[in-house]
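structure here, sequence nowhere to be found:
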């Protein structure tokens, strides 16, 4: 049910974020304890501030009240996905080239299931991630189809 609700809300919020020159990162509808939460994560190249979140929240609240796609009571939260945002689409991964990433795979690949380093390149089929092993750099070529999850990472 939560995937269906998320999909419906995504269709409603997408025109709002586009109108405000923002990017829709993810819509999540989740039960925590006895409460339901509808979370909308937005971003932009310049970052997201409180005014952006407030504008999306107000416009989305009006649309949700009008269309009423959710029968349960819920709390609406609109926020930035944070510095270590998930990269959900191939376009997100493309934008992350040159940045720090953390990727996990469904099964071990080259002896590992997780890779943290600089995303050197992405050609839609393979990620090239440069990691550090002690004092040397190791280049890992990971097929995109084997990636379970990938997010930005703040490397120290």
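Structure's in. What do you need? Predicted, not measured: the structure shown is a model, and the values here were computed from it.

going by C-alpha atoms from here, please, whenever you check contacts or count neighbours.
OK.

and the gap between the residue positioned nearest the centre of the chain and residue 39?
Nearest to the mean C-alpha position of the chain, counting by Cα atoms, centre = their mean, stands residue 86 at 3.4 Å. Separation of residue 86 from residue 39 (Cα to Cα, to the nearest Å): 14 Å.

residue 124 now?
29 Å.

quick one, which of these two is more surrounded?
residue 39 (19 against 13; other Cα atoms under 10 Å).

you'd agree that one is up against residue 31?
No. At 10.9 Å, residue 39 does not count as touching residue 31 under the criterion of Cα atoms under 8 Å.

comparison target below:
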């Protein structure tokens, strides 16, 4: 699939990045008026369908509710219809990030300091890819997690995903 496949993949990725960036910019402006936090936005293809997902939260007891998501979705949908910049057909979803939210942005790491996390590495470290412990420190590039065996320091680049641990 050589260069043609790679070029197609880069075009798709840059379109997706543009969709996400424009949507995030709108939601950041809307968040001031409606008092919510934009946690993440993604444009992904799953099972042959494109999805534009906005994950939002609120700093209130119980977090964001269904009525809040409906209101955000209505404003976002109206804006997307007006601007009409997404070429592909897609499904719009607005929801909370959930209990086991992924940590992606610097503000996520800072907000969740002191909480339990689970992380998976792209490449095993001494035969281990999965770690869990307390998110102890974050300096913008390095993440320190206090594990059973002591502190482990990871760079953002080596982490495939990191999320809050859910205890049932």
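Good, I have the coordinates. Everything numeric here is computed off the predicted structure, so don't read it as measured data.

circling back: residue in structure 2 paired with the residue nearest to the centre of structure 1?
In structure 2, the residue paired with residue 86 of structure 1 according to TM-score structural alignment is residue 102.

and residue 36 of structure 1, by the same measure?
Counting by TM-score structural alignment, the partner of residue 36 of structure 1 is residue 50.

average offset of the helix or strand where its match lies relative to structure 1?
Assessed by DSSP states H and E, residue 50 of structure 2 sits inside strand 49-57. For strand 49-57 of structure 2, the mean deviation from structure 1 after alignment is 1.5 Å (mean Cα distance after the TM-score superposition for structure 1).

buried stuff in that strand?
Across strand 49-57 of structure 2, burial judged by 16 or more other Cα atoms under 10 Å covers 51-57.

can you put the residues you listed in TSV and add distance to residue 152 of structure 2?
Shown next, in TSV, are the buried residues of strand 49-57 of structure 2 (distance: Cα to Cα, whole Å):
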residue	distance to residue 152 of structure 2
51	35
52	35
53	32
54	32
55	29
56	30
57	29
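
identify the farthest-apart pair in those.
51 and 57 (19.2 Å; Cα to Cα).

what strand or helix carries residue 77 of structure 2?
Under the criterion of DSSP H and E, residue 77 of structure 2 resides in helix 66-83.

so what touches that helix?
Residues outside helix 66-83 of structure 2 that contact it (Cα atoms under 8 Å, 6 or more residues apart in numbering): 26-27, 56, 92-96.

longest helix in structure 2, please.
Taking DSSP state H as the criterion, structure 2 has its longest helix at helix 2-34.

between helix 66-83 and that helix, find me the angle.
Note on geometry: by axes from the mean of the first three to the mean of the last three Cα atoms, to 10 degrees, helix 2-34 of structure 2 and helix 66-83 are set 120 degrees apart in direction.

quick check: what element follows helix 2-34 of structure 2 along the chain?
Toward the C-terminus from helix 2-34 of structure 2 - assigned by DSSP H and E - lies strand 37-46.
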